[in-house]
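> Quick check, what structure comes out for this input:
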Amino acid sequence: MGLVLAAAAAGLVLGDTWLWVAAEWVPPAYAEFSTRDAFDTPATVALLVAALVKAALLWLILRTPAPGPLDHRAKALRRLLYLAVAYALVLWYPIGLLPDAVDAAFQLALWASIDVLYLLVIRWRSRMLRAVAGAVFAVELAGLADGLLDEFDLPELGSIDVLRPVLMLGGVAATIITVVGQRRDGRWSRGTQIAGWSSVGVYVLVIPLNVLLGEISSGSLVMSVVTDAMVLVGTVWIAATARELPTGDHPADPRPVRRVIRVAVAAVAVLPVVALIHPERTPHLTYTGWSPGCYVRPSFGDLKPSERDEAFLCRARSTDGGVPPMFPDDLSDQEILAYGRTLCRTKDREEQEAILARAGSARPGWGADPWDLVYVCPEIVGAVHPELLRSSAETEAANAAYIAEKNAECRDPWPRTKGVVQATARYFLFADGDHGYLVHDPEDESADGAMEQAIDELYDDSSLIGVAGSAVLVGHVEDVIDLCLTVKAFRTAPPQRTAGWDQVTEVPVVSRSGLLTVPEMGEGEVGAGAPMPNLAVTGKGRYRLRVYVRVGDAGEEHLVVVFPGASRKRLKLKR
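Take a look at the predicted model:
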């Protein structure tokens, strides 16, 4: 213990590398990566405290074995436990120089032998408890065997995402069941049992921090030092288990030993808390625009109350499309949420801009949108925009109801003239205006460049119809966001019936695949509000397309009539 403390003191004089070696018990070559940059004050303090704690734990590990008779099984168990202690302290270095498969095989053989002897040596005083211990040990050994299979590139025991948490918990359960067996046996002192329970506590801290959150492996140097000291508690327990193996009653622990154990346990409990505490102003960045949970953007109604702050933080830090985030990176989660709730209470855009500028936003002039703020103040935003409170299912149902209502407002202008196929629906355009709608062959691969040609022809002709091979672009007369559209297909040309219409134009169109149709509206897109039929009723070939247009009390109405025809003339039947 004195040598460890002296080495730590010497490390302060000789430099960061030797301080790291004294506190972490690694060869100087292992310290090069961690000591490339000078240690800051918290790291230096953590190393000195870790050296003190580890020196105390080392004193507990190196205590002489208790005297007393041992049978051959207990002798074998003691030797194997001390071998495990030696591996944790020293042997890991030379074994680590060998291939990883050697280390994995050594660990499997060592702990398989220890677990078998645990079952034979510990007086469990219950067959059921012994059976449970056997099952738990089997899960622990399965984890070691899975690692060995991985080293040899052999098929593993199962999916890593499913198996890994089970095997980790199996190791924790093995420690718990062994401590329970020690208590029922009666040979092991209270200090040894406390060390066992403390090692369980270390697992409970390390597993979520390192495996689930990645905080230890990718976190600060201080956290790595603290974790290394905490893990040594398990070695203390293994050494104490080996030391107190003799049969018969074990004398009570001397008072100084219990005091040292209490100090060590307190240090293990307090050091992680100290390392995790940050100053009040340190940014706490739980969620960023690149966090896995931010790629999916659920509706407000699909989230639990506890998930809404996360959704707002994702949007506030989002850089989708290359735009700057709403708030700078150096603001903590708590500050961003506070600014968000303040933005909810603003009266106008100028007040929002002032708040964002005060927060250091790179785009204060953009303000904050209600569909972002609804996650932090639904009671305020929802009063003005109740649709933002819906779930995705409710939004889908509301959109379907709106489309059905709009479709019902449209009537067939030729109710007595039935086509081979026909349909009537509302056609939705972009809110800020659109060229019109297509009647086209969606399977025609040669029509990629036809749209530009159709658009040019659309505005060159007063009838607002552009034709380009298998695509016909029909424009609208008024500046509207939707119109009523009826399509009918016939095998022969129907009567013209131009009365009552403002414009009637007939143009040629070709179907190269046997399809002619009008696009149906998808999610968030333009298109017809109901499925449109295939108007190429006779298959591939040339057709005539007649468009009727009028504007009345019902808004703008279009009737599209398609029938076979080889003529390539454009006819203006009514202007």
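
> Only C-alpha atoms from now on, for both contacts and neighbour counts.
Will do.

> what about the closest residue to residue 81 other than its chain neighbours, how many neighbours?
In this structure, residue 81 finds its nearest non-sequential neighbour in residue 242, 5.9 Å apart by CA to CA, 6 or more residues apart in numbering. Neighbour count for residue 242, taken as other CA atoms under 10 Å: 21.

> Residue 242 is in what secondary structure piece?
Assigned by DSSP states H and E, residue 242 belongs to helix 221-243.

> Same check on residue 257?
Per DSSP H and E: helix 255-276 holds residue 257.

> list the buried ones in the next helix or strand after that helix?
Per DSSP H and E, the first helix or strand lying C-terminal to helix 255-276 is helix 308-316. By 16 or more other CA atoms under 10 Å, the buried positions in helix 308-316 come out as 308-316.

> got TSV for those residues, with distance to residue 226 too?
Output for those, formatted as TSV (distance: CA to CA, whole Å):
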residue	distance to residue 226
308	34
309	31
310	30
311	33
312	34
313	31
314	32
315	35
316	34
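
> Mind picking the one among those that's closest to residue 145?
If you rank those by distance to residue 145 using CA to CA, residue 310 comes first, at 39.5 Å.

> which residues does residue 121 contact?
73-74 (CA atoms under 8 Å, 6 or more residues apart in numbering).

> what's the angle between the strand or helix carrying residue 194 and helix 221-243?
Assigned by DSSP H and E, residue 194 falls within helix 190-206. With axes from the mean of the first three to the mean of the last three CA atoms, to 10 degrees defining the directions, helix 190-206 sits at 150 degrees from helix 221-243.

> What residues of helix 190-206 count as buried?
191-203, 206.

> and of those, the nearest to residue 78?
The closest of those, once distances to residue 78 are taken by CA to CA, is residue 192, at 14.7 Å.

> tell me what the biggest strand by length in the chain is packed against?
Criterion DSSP state E: the longest strand present in the chain is strand 541-552. Under the contact criterion of 3 or more CA pairs under 8 Å, 6 or more residues apart in numbering; DSSP states H and E, strand 541-552 touches strand 503-511, strand 555-564.

> I'd like the structure of this one too, to check against the first:
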Amino acid sequence: MLWAAAILTTVAPDIYFRVVTMLSGAEERVFYGWVSWGQCAGYEINSQLRSLLGPVWDFPLLWFGSAPLIALAWGGRLLSERTGHPRLGRILVRSAATVMIVHHLPSPLLFMFDTSNDPRCVQSWGPLEVTGWGIAMNLYYLVPAVLVLLAVRPPGPSRRGRLTRTGAVASLAIMIIVGAVADTAAGRVSDSWALDCAGFGDGTVSGLGEHEKGFLCGIRDESFGRGVSQLADMPDRELLAYGRHLCELAVRNGGDVNAPAVSEAIGEMNSLVGPLTRLCPKVAEVEQERERERQAENDAFIAAAEKSCSVHPRHRPRIKAVRQVRATMWTEFWEINAWDEGSEGGEVGGMVAGLVGSGPGALNIWAADEIGHACVTGEAYRRRPPVETRGWEQVVEVGYETRKGVLTVVDGEGDRLPNLAADGPGSYRVRVHVRGRKAAQEHIDVPDGTVQLLIMVFPGDEKRPVIYRDYPPRKTRK
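Presented below is the predicted three-dimensional model:
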């Protein structure tokens, strides 16, 4: 009776749906699709198990709720009894029941773990009507496994001991599964989406404050900050413990991350300071004050340079200029640049006399020795101005083509002069004058305002560069 009940239980759902389909005269299929975010340990483990054991579960013996497997185990049991090896038959039956339990038990256990740990994890498993039906059917198909185990229970006084051992083994298996899941949850490595670092993730990580999430985001999300690749794979719990340790160490040193004890603990991970300010208010306070001091020093430095440039006499053109502008321009890589609209980053040929180079819609002008500033005057003309060489170390003229009528000089900080192409689209000549270049190249630290540039732009079809004045290159000592 137990064997018959087990087989009937396994095939009942399939028979029911086939009868319903025949009576309705149509086969209805419903497909579901969903998108889930974040990391839910139970769902991840269940997906890995399905991927790993999928080929096994597709074996024909496990079709129809494992009815063929039960029939095979029943036949093996009868055959073993007829041949005088009943123990072998019981082993075969219990092995079949174990396969059924391993097939259907993990999903309900892992689903219950996820929902008890974080209710939002239900979304990861899919639409509730589908997930609920799947969990219910997995539990349903455990009933035949129980019936099969009852069918082979030994008679007599040994029943209780056997049943106790079977229960102990089942309990141990469940504890192992739950323990593995718990370890995985403890070792969770939350990504930026689950942490909602950018403000539009799913925020499935719970139990953490904003400071803790900010710290994890600063470590893992490069778009949130610079990121710390050396720590990105460390589990959340360990990473937060490490951050709190650094915070306590910094607080003992007045919040100064540059203190020897803190600096030694951070090592070469300088980008860790940013995330640490999100976790440790004292460090944030000290770093903000330090940033204010740096900004004040930088503002004073820029103001001193601009003041030095402003005391230079204004250039007096020999003919009327359409436009004259003055500015202090900064560079990180020796040059300031100009491009036609749409030609940004265009190629420029060799620098003429090391001062100015031009290409289609592009212009480069030497302005400082690697990192520094120049006092720049830009002048736009509608006709060719007279050549001026007196008082200048170099005077060089090149051609420039603009299809959009744009020649806007830009420095390394993004500051720019107004458009100097006064005649609109067409061909221009750019005459560049410089003084103070020799001093800047021969001395590491020169006074502010040493380098002065005068840039004259006027219409002209000539393509050939002209050097009106140059100084001999500095000789290198052997």
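
> care to give me the TM-score?
Here the superposed chains carry a TM-score of 0.49, computed using TM-score structural alignment, normalised by the length of the second structure; 319 aligned residues with a CA RMSD of 5.7 Å.

> ok so, going back, ranking the helices and strands packed on strand 541-552 of the first structure by burial, who's on top?
strand 503-511 (a mean of 23; mean count of other CA atoms under 10 Å).

> rewinding a little: between the helix holding residue 257 of the first structure and helix 190-206, how many degrees?
Going by the same axes, to 10 degrees, helix 255-276 of the first structure makes 10 degrees with helix 190-206.

> List the buried residues for helix 255-276 of the first structure?
258, 260-261, 264-265, 267-269, 271-272, 275.

> Can you show me the strands along the first structure?
421-428, 437-440, 465-468, 471-474, 482-489, 503-511, 527-528, 541-552, 555-564, 571-574.

> Tell me which of those strands sits nearest to residue 120 of the first structure.
strand 527-528 (76.2 Å).

> which strands and helices sit next to that closest one?
Counting by 3+ CA pairs under 8 Å, 6+ apart, strand 527-528 of the first structure packs on strand 421-428.

> mind listing what's buried in the strand it packs on?
422-428.

> In stretch 454-463 of the first structure, which residues are buried?
454-455, 457-458, 463.

> Any chance of TSV for the residues you listed, columns distance to residue 85 of the first structure?
Below are those laid out as TSV (distance: CA to CA, whole Å):
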residue	distance to residue 85 of the first structure
454	82
455	81
457	86
458	85
463	92
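
> In terms of distance to residue 221 of the first structure, which of those residues ranks first?
Nearest to residue 221 of the first structure out of these is residue 455 (CA to CA; 63.5 Å).

> Quick one: residues contacting the nearest residue to the closest one once chain neighbours are set aside.
Nearest residue to residue 455 of the first structure in three dimensions, chain neighbours excluded: residue 466, at 6.1 Å (CA to CA, 6+ apart). Taking CA under 8 Å, 6+ apart, we find residue 466 of the first structure in contact with 453-459, 472-474.

> Among those residues, which one sits closest to residue 51 of the first structure?
Within the contacts of residue 466 of the first structure, the smallest distance to residue 51 of the first structure is 78.1 Å, found for residue 455 (CA to CA).

> thinking that closest one is in contact with residue 473, fair?
Yes - counting by CA atoms under 8 Å, residue 455 of the first structure does reach residue 473; the two are 7.1 Å apart.

> so where do the helices sit in the stretch 151-300 of the second structure?
158-186, 192-195, 210-220, 236-252, 260-266, 273-279, 281-310 (DSSP state H, counting those that start in this stretch).

> now the stretch 51-200 of the first structure
72-86, 92-96, 100-121, 127-151, 160-185, 190-206.

> Can you say which of the ones you listed is nearest to residue 558 of the first structure?
helix 160-185 (57.1 Å).

> tell me which residues of the closest one are tucked away?
Taking 16+ other CA under 10 Å as the criterion, helix 160-185 of the first structure shows 167-183 as buried.

> go on, stretch 142-151 of the first structure?
142-149, 151.

> Could you check the angle the helix holding residue 242 of the first structure makes with helix 72-86?
Using the same axes, to 10 degrees: helix 221-243 of the first structure against helix 72-86 is 160 degrees.

> what's helix 221-243 of the first structure packed up against?
helix 41-61, helix 72-86, helix 190-206, helix 255-276.

> angle of that helix against helix 41-61?
Going by the same axes, to 10 degrees, helix 221-243 of the first structure makes 0 degrees with helix 41-61.

> Distance-wise, check the residue nearest to residue 455 of the first structure relative to residue 456 of the first structure.
To residue 456 of the first structure, residue 466 of the first structure is 7 Å away according to CA to CA, to the nearest Å.

> and residue 454 of the second structure, which of the three is it?
On the three-state scheme (DSSP: H, G, I helix; E, B strand; the rest coil), residue 454 of the second structure is labelled strand.

> dump the residue contacts of it.
376-379, 432-434.

> Mind doing that once more with 6 Å?
377, 432-433 (CA atoms under 6 Å, 6 or more residues apart in numbering).

> want to try JSON lines for those residues, with distance to residue 9 of the second structure as columns?
JSON lines is the format used below for those (distance: CA to CA, whole Å):
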{"residue": "377", "distance to residue 9 of the second structure": "93"}
{"residue": "432", "distance to residue 9 of the second structure": "94"}
{"residue": "433", "distance to residue 9 of the second structure": "96"}
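
> and which of those residues is nearest to residue 457 of the second structure?
After measuring the contacts of residue 454 of the second structure against residue 457 of the second structure - CA to CA - the closest member comes out as residue 432, at 8.8 Å.

> Find the nearest non-adjacent residue to the closest one, please.
Spatial nearest neighbour of residue 432 of the second structure, chain neighbours left out: residue 455 (4.7 Å); criterion: CA to CA, 6+ apart.

> Please report how far that neighbour lies from residue 429 of the second structure.
10 Å.

> My guess is residue 484 of the first structure contacts residue 423. True?
No - contact status for residue 484 of the first structure versus residue 423: not in contact, 10.9 Å apart, counting by CA atoms under 6 Å.

> who touches both of those two?
Joint contacts of residue 484 of the first structure and residue 423 (CA under 6 Å, 6+ apart) do not exist.

> can you map out the strands along the second structure?
Using DSSP E, strands in the second structure cover 323-331, 335-339, 356-359, 362-366, 372-380, 394-402, 408-410, 426-435, 452-459, 466-469.

> TSV for those strands, including distance to residue 51 of the second structure?
Putting those into TSV (distance: least, CA to CA, whole Å) gives the following:
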stretch	distance to residue 51 of the second structure
strand 323-331	57
strand 335-339	56
strand 356-359	59
strand 362-366	57
strand 372-380	60
strand 394-402	61
strand 408-410	57
strand 426-435	66
strand 452-459	69
strand 466-469	73
